[in-house]
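>>> need a 3D model of the sequence below.
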Amino acid sequence: MDAFDRFWQWANKPLESQLTIPAELHQAVMELTPVDRRDRAALNQAAARLLDSER
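So this is what the prediction gives:
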């Protein structure tokens, strides 16, 4: 499962779900435009860039 799938699984979860995502992934996605959040390549690239910059 890639970052795109993880984010959208979390975003579309039922309210009672305890599913979480890392804060870093949420931050990377929220920095994108709403259109880019729906683009698998753009979202995965943003997540990878953020994770690489933290190393």
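>>> every contact and neighbour count from this point should use C-alpha atoms.
Will do.
>>> just say helix, strand or coil for Leu15.
Classification of Leu15 by DSSP: H, G, I helix; E, B strand; the rest coil places it in coil.
>>> for the comparison step, fold the sequence that follows:
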Amino acid sequence: MDAYDRFWQWAEKPLDSFLTIPAELHHAVMMLPPEDRRDRAKVNAAVARAADPER
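From the prediction side, this is the model:
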């Protein structure tokens, strides 16, 4: 499961779910424009950059 799948699994979880994601993943995705959050490549790249700022 990549970052895109993890984020959207969390975002679309039922209200009573205790599923969590790392804050860094959430922050990286939320920094993208809303239309880019549905683009797998852009989400995965943003999360990779956040994990490795040298990229």
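>>> TM-score of the superposed pair?
The pair, once superposed, lands on a TM-score of 0.94 when counted by TM-score structural alignment, normalised by the length of the first structure; 53 aligned residues with a CA RMSD of 0.4 Å.
>>> mind checking what Met31 of the second structure lines up with in the first structure?
Met31 of the second structure maps onto Glu31 in the first structure, with residues paired by TM-score structural alignment.
>>> how close does the residue sitting furthest away from the middle of the first structure sit to Trp10 of the first structure?
For the first structure, the largest distance from the centre (CA atoms, centre = their mean) belongs to Glu16, which lies 20.1 Å off. Glu16 of the first structure is 12 Å from Trp10 of the first structure, where distance means CA to CA, to the nearest Å.
>>> what segments of the first structure are helices?
Secondary structure of the first structure (DSSP state H): helices at 3-11, 23-30, 34-37, 40-53.
>>> mean neighbour count added to these, as TSV?
Output for these, formatted as TSV (neighbours: other CA atoms under 10 Å):
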stretch	mean neighbour count
helix 3-11	16
helix 23-30	16
helix 34-37	13
helix 40-53	15
